[in-house]
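1. Here is the input, now give the coordinates:
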Amino acid sequence: MAQPAAPSGAPAPHRDPRGGGSAWASGGTVFAGVLLFVDGVLAVLNGVVGIAKDNVYARIGDYTYKFNLTAWGWIHLVIGALLILTGIGILKGAPWARGVGVGMAALSVIANFMWLPYQPIWAVIAIAIGVFVIWALLTDRSRPAL
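-> Predicted coordinates for the structure are as follows:
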């Protein structure tokens, strides 16, 4: 599909010169890969600490979703490792990585929502990162659809 041209013949502003979606979304996909990788590394570190020491994290108030910290440690460790692999896949342009990235970001958002009583500020930040990653991966039109 042809892009609308500006009067000078240059591509319209904020459009990806390769065709398709916006340059924001295309650049956002690379940033989403980096964010998934970094979020995965931090989740692995959270997991290791949760497994090694049960007294590092303190729960704030009572919450419906209760797991012991060792279980949370393993959950974060596994999700973190998968986020790292998915982030690497997105950065390498693997065809499977966008779909898996959306799923892993959604899983990360859910896990961080349930993790709120242990680290409320970081959990909210991680939820926002997950939402951005989902948006970036779903709006990039420069690559084939999921």
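
2. drop to CA atoms for contacts and neighbour counts, all remaining ones
-> Will do.

3. Stretch 77-90: how far from the chain's middle?
-> 9 Å (C-alpha atoms, centre = their mean, to the nearest Å).

4. Likewise for stretch 54-64?
-> 24 Å.

5. Now do the SS call for Y57.
-> coil (DSSP: H, G, I helix; E, B strand; the rest coil).

6. Tell me the spacing between the nearest residue to it once chain neighbours are set aside and A58.
-> Spatially, and ignoring its direct neighbours in sequence, Y57 is nearest to Y118 (5.9 Å; C-alpha to C-alpha, 6 or more residues apart in numbering). Using C-alpha to C-alpha, to the nearest Å, one gets 6 Å for the distance from Y118 to A58.

7. Next, the structure of the following sequence, for comparison with the previous one:
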Amino acid sequence: MTHTSESKQNPVRRGIAAGTSIAAAVLLLTVGILSIFEGISAVAEDDLYLVGAEYIYKFDTTTWGWIHIVLGIFLVVAALGLLTGAMWARIIAICVAALSILGNFMWLPYYPAWSILVIALDVVVIWAIAAWRPETI
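-> This next block holds a predicted model:
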């Protein structure tokens, strides 16, 4: 038995890989839901968020709200695809999580604590999806 055939038969490695993928999908689902809530709060109550006049990425908060809602929907769809183990979902999840990082970076002046939380979760999601190697199972 070679080393690669032993690793393919190892149930512990299969369990770790499955756990990593499920954890990444759940985190991505969490980030998507948080983004949707963030967008809804920006669309529903424009006076909730304040920003200084010197902000470069200045959009109306309603516009930012819709950006976060759309990103959140894409994140949720990618998470549901990731739960099924689809390869397309891994690629889409990494791309959409990266877009979410960019969007939340530009959203920092409006709500810094929330943005930092979502950015941190996106980084963990990207790491978990990129580190998972289903072909080594």
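
8. and Y118 and A58 of structure 1? which has more neighbours close in?
-> Between Y118 of structure 1 and A58, counted using other C-alpha atoms under 10 Å, the more crowded position is Y118 (18 against 11).

9. Would you confirm that the more buried one belongs to a helix?
-> No - assigned with three-state DSSP, Y118 of structure 1 falls outside any helix and is coil.

10. Per the alignment, name the residue of structure 2 opposite it.
-> Alignment of Y118 of structure 1 against structure 2 is given by TM-score structural alignment, with Y110 as its counterpart.

11. Surely its match is in contact with L48?
-> No - if you go by C-alpha atoms under 8 Å, Y110 of structure 2 and L48 don't touch, sitting 9.0 Å apart.

12. What is the burial count for I60 of structure 1?
-> 11.

13. and the longest helix seen in structure 2, how far out from the chain's middle?
-> Counting by DSSP state H, the longest helix found in structure 2 is helix 11-44. Distance of helix 11-44 of structure 2 from the chain centroid (C-alpha atoms, centre = their mean) equals 6 Å.

14. distance from the helix or strand following that helix to structure 1 after superposition?
-> Going down the chain from helix 11-44 of structure 2, the next helix or strand is helix 61-83, by DSSP states H and E. Helix 61-83 of structure 2 differs from its equivalent in structure 1 by a mean of 0.6 Å after superposition (mean C-alpha distance after the TM-score superposition for structure 1).
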